[in-house]
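**Student:** Turn this into a model:
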Amino acid sequence: MKLSFTKMQGCANDYIYLDCRTSGVPEDIAALSQRLSRRHFSIGADGIICICAPVTAGADAMMRIFNADGSEGKMCGNGIRCVAEWLYTHGMAKPKLAIDTLSGLKTVARMGEGLWQVEMGTYTAMAAALPAVNMGEGPLVDLPLQVEENLWRVTCISVGNPHCVTIVPDVDSLKLEQIGPGFEHHENFPERINTEFVQVVDATHLKMRVWERGSGETWACGTGTCATVAALTELGICPAGEDVHVQLRGGELTIRVLPGKQLLMTGAAETVCEGTTEV
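**Tutor:** This is a model prediction of the structure:
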């Protein structure tokens, strides 16, 4: 059977996009995501994102995310911009789109050609939201965390999915393939964790690398970038109410923390190719 797909990327966070609005999500989606996401041996991606029929009245679509290991995620900031771009170029050319996710309804506004701004909702540093254990109830801000042989200072943030943020002096020198799994599978995070390693350039400019649960190191993570700016705002490093520019391996995202711990993210979305594959 042939499967039609669109490959898209936001800051090099690339996914295979399937139009499931009529057909529904394939029954074998976990295995399909594992197979098609393999670099060099298949289409290659960070996973599959299914564009589904909305579940909320008035919404335009629903997004479901399946990581490269087949596990399902709740929210993807780079992915939702690409969903908006796909909808916009496939018959839904509206200046604002409402997209359901497993983390709730998100509003995405078109800011220019291939440029989208996402209302990412609120963040919290409370343990129950992540979830996190053995670290107190929270806020989980600037706490010690023993990961294998090393002691880190971390701030844990939920933006609908869980993140652990730590500041490092030089993000480029880190060997994430050695460090990342210890964070992801740490006993304090029963549902695993995404981990952001951030270097402070100045109060409004950061450099970041990310280890995503289920995918390993990716070149960008929208929710992770939001969590990073939220964490550094909690630490008093980044200013609330101002744009903070975060340089990732795949490009730049701009994050602003609004009153009430609301998060706003702006970034690009681009179609890489369209095609069919045998499944």
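**Student:** alpha carbons only for contacts and neighbour counts from here, please
**Tutor:** Will do.
**Student:** Strands along the stretch 101-250 of the chain, start to end?
**Tutor:** Applying DSSP state E, counting those that start in this stretch to the stretch 101-250 of the chain gives strands spanning 104-112, 115-122, 143-147, 150-158, 162-167, 194-202, 205-212, 216-218, 243-248.
**Student:** Throw the ones you listed into JSON lines and include mean neighbour count and distance to residue 57, thanks.
**Tutor:** As requested, those are exported to JSON lines (neighbours: other CA atoms under 10 Å; distance: least, CA to CA, whole Å):
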{"stretch": "strand 104-112", "mean neighbour count": "18", "distance to residue 57": "10"}
{"stretch": "strand 115-122", "mean neighbour count": "21", "distance to residue 57": "18"}
{"stretch": "strand 143-147", "mean neighbour count": "15", "distance to residue 57": "41"}
{"stretch": "strand 150-158", "mean neighbour count": "20", "distance to residue 57": "26"}
{"stretch": "strand 162-167", "mean neighbour count": "26", "distance to residue 57": "27"}
{"stretch": "strand 194-202", "mean neighbour count": "22", "distance to residue 57": "31"}
{"stretch": "strand 205-212", "mean neighbour count": "24", "distance to residue 57": "32"}
{"stretch": "strand 216-218", "mean neighbour count": "20", "distance to residue 57": "34"}
{"stretch": "strand 243-248", "mean neighbour count": "22", "distance to residue 57": "32"}
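**Student:** right, and residue 16 touches residue 4 too?
**Tutor:** No - Residue 16 is beyond contact range of residue 4, at 9.9 Å (criterion: CA atoms under 8 Å).
**Student:** Which one of those two is surrounded by more residues?
**Tutor:** Between residue 16 and residue 4, residue 16 has the larger neighbour count (other CA atoms under 10 Å), namely 27 against 14.
**Student:** Here is the second sequence; please produce its structure so I can put it next to the first one:
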Amino acid sequence: MQLRFSKMHGIGNDFVVLDCRQHEFPLDAVQIRALGDRHTGVGFDQLLSVEPARDPSCAFYYGIWNADGSPSGQCGNGVRCVAAWLHRAGALAIGENVRIESPSDPVIVRLLGAHEVTVDMGEPIFEPARIPFEVAAAADRYDIRVGNETLEIGVVSMGNPHAVVVLDDFHEPLRMQSGPLLSTHERFAQGANAGFVQPLDRTRLRLRVHERGAGWTLACGTGACAAMAVLHQRGEVDDSVAVELPGGTLRIDWAGPGHTLWMTGAATFAFEGEWPVPAAMT
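**Tutor:** So this is what the prediction gives:
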């Protein structure tokens, strides 16, 4: 079986996008891992499918799978790529607001240009049980034991769970050591994306994210939203923040509780191709 795909990225966070509007999603977890292998497959941080909407209030549905074959609830860079893909397919006009269904909650996307998208990511969720994060009572800071260290974290859901660690020195070795441990910590029942953020001033942050199921990525859209939301909750950043990631910069806008959070950034096509699904997998 030849599987047609589009390769895309959102400031370096890379995706394979499959058109499943006319047929069911064709891969299982083993096949997803094979396709995601950067040596013997195509390679990606996440796999995205564009499908008919389940929710009648939405125009389309998009599925999300990590490179290890596990499903994901949300992907901020991914939804921008889905929007750009829909525009190229003739299903989304520049300037048009469209409601798209994700595995967690619907989002509203608007194309500012063929390769720039702004997304209403919903209101950040801080209630521990809804993230989910195991703790006795809600707070804006929590201590958590990770390896031989105790870290102070903020937790939030942006459709997927996030742990946010504030660093004075962005190049601390702690970041590389703690990211994988924090992503799989037992207090996060579904795992978590671990974000390490250095505030540069009230309008600029520097961020690196270890994503559950994908590892260290060049960019994480929901991670940028989570870092801004946690610091905004503490009163440490303004309502509009530029988040600098290894792959590029995202703008995050949030006016606080009672308001939805908006993320704006690029979506780029890399190439189109066909992948021969190995016969043993079909």
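**Student:** thinking again about what came up before, among the strands of the stretch 101-250 of the first structure, which is nearest residue 35 of the first structure?
**Tutor:** Closest to residue 35 of the first structure of the strands of the stretch 101-250 of the first structure, according to CA to CA: strand 216-218, at 15.9 Å.
**Student:** Just give me the mean distance for the closest one relative to the second structure.
**Tutor:** Strand 216-218 of the first structure: mean distance to aligned residues in the second structure after superposition is 0.7 Å, counting by mean CA distance after the TM-score superposition for the first structure.
**Student:** Check which helices and strands that strand sits against.
**Tutor:** helix 176-184, strand 205-212 (3 or more CA pairs under 8 Å, 6 or more residues apart in numbering; DSSP states H and E).
**Student:** Let's have the strands of the stretch 101-250 of the first structure in TSV, adding distance to residue 272 of the first structure.
**Tutor:** Supplementary listing: those in TSV, determined by distance: least, CA to CA, whole Å:
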stretch	distance to residue 272 of the first structure
strand 104-112	18
strand 115-122	15
strand 143-147	37
strand 150-158	30
strand 162-167	28
strand 194-202	26
strand 205-212	22
strand 216-218	17
strand 243-248	19
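**Student:** wait, is residue 50 of the first structure part of a strand?
**Tutor:** Yes - assessed with DSSP: H, G, I helix; E, B strand; the rest coil, residue 50 of the first structure lies in a strand.
**Student:** Contact partners for it?
**Tutor:** Contacts for residue 50 of the first structure (CA atoms under 8 Å, 6 or more residues apart in numbering) come out as 17, 18, 19, 20, 25, 63, 64, 65.
**Student:** Closest one of those residues to residue 104 of the first structure?
**Tutor:** Out of the contacts of residue 50 of the first structure, the member with the shortest distance to residue 104 of the first structure (by CA to CA) is residue 63, at 10.3 Å.
**Student:** nearest spatial neighbour of residue 53 of the first structure, skipping sequence neighbours?
**Tutor:** Excluding its sequence neighbours, the residue lying closest to residue 53 of the first structure (CA to CA, 6 or more residues apart in numbering) is residue 21, at 4.5 Å.
**Student:** Contact partners for the one you found?
**Tutor:** Counted by CA under 8 Å, 6+ apart, residue 21 of the first structure has contacts 51, 52, 53, 61.
**Student:** For the second structure, which segments count as helices?
**Tutor:** 29-36, 76-88, 173-183, 221-233 (DSSP state H).
**Student:** now, of those helices, which is deepest in the fold?
**Tutor:** helix 221-233 (a mean of 27; mean count of other CA atoms under 10 Å).
**Student:** Which elements pack onto it?
**Tutor:** So helix 221-233 of the second structure, by 3+ CA pairs under 8 Å, 6+ apart, packs with helix 76-88, strand 149-157, strand 161-166, strand 193-201, strand 204-211, strand 240-245, strand 248-253.
**Student:** surely residue 262 of the first structure meets residue 118?
**Tutor:** No - here residue 262 of the first structure does not reach residue 118: they are 11.0 Å apart, not a contact under CA under 8 Å.
**Student:** Skipping adjacent residues, who's closest to the spatially most central residue of the second structure in space?
**Tutor:** Closest to where the C-alpha atoms of the second structure average out (CA atoms, centre = their mean) is residue 75, at 2.9 Å. Nearest residue to residue 75 of the second structure, sequence neighbours excluded (CA to CA, 6+ apart): residue 222, at 6.1 Å.
**Student:** In this model residue 275 seems to touch residue 8 of the first structure, though I could be wrong.
**Tutor:** No - the pair residue 8 of the first structure / residue 275 is not scored as a contact, 11.7 Å apart, by CA under 8 Å.
**Student:** Neighbour count: these two, which is higher?
**Tutor:** In this view residue 8 of the first structure and residue 275 are compared by other CA under 10 Å, and residue 8 has more residues nearby, 26 against 11.
**Student:** which residues touch the more buried one?
**Tutor:** Counting by CA under 8 Å, 6+ apart, residue 8 of the first structure has contacts 14, 15, 16, 17, 82, 269, 270, 271, 272, 273.
**Student:** cutoff 7 Å now
**Tutor:** By CA atoms under 7 Å, 6 or more residues apart in numbering, the contact set of residue 8 of the first structure is 14, 15, 16, 82, 270, 271, 272.
**Student:** Buried ones among the residues you listed?
**Tutor:** In those, burial by neighbour count holds for 14, 15, 16, 82, 270, 271, counting by 16 or more other CA atoms under 10 Å.
**Student:** Tell me the counterpart of the last one in the second structure.
**Tutor:** It stands for residue 271 of the first structure. Using TM-score structural alignment, the partner of residue 271 of the first structure in the second structure is residue 269.
**Student:** nearest spatial neighbour of its match, skipping sequence neighbours?
**Tutor:** Distances taken as CA to CA, 6+ apart put residue 8 closest to residue 269 of the second structure, at 4.4 Å, once the chain neighbours are dropped.
**Student:** again with residue 207 of the second structure
**Tutor:** residue 197 (4.5 Å).
**Student:** Would you format the contacts of residue 8 of the first structure as JSON lines with distance to residue 30 of the first structure included?
**Tutor:** Listed next are those as JSON lines, based on distance: CA to CA, whole Å:
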{"residue": "14", "distance to residue 30 of the first structure": "17"}
{"residue": "15", "distance to residue 30 of the first structure": "14"}
{"residue": "16", "distance to residue 30 of the first structure": "13"}
{"residue": "82", "distance to residue 30 of the first structure": "21"}
{"residue": "270", "distance to residue 30 of the first structure": "25"}
{"residue": "271", "distance to residue 30 of the first structure": "23"}
{"residue": "272", "distance to residue 30 of the first structure": "23"}
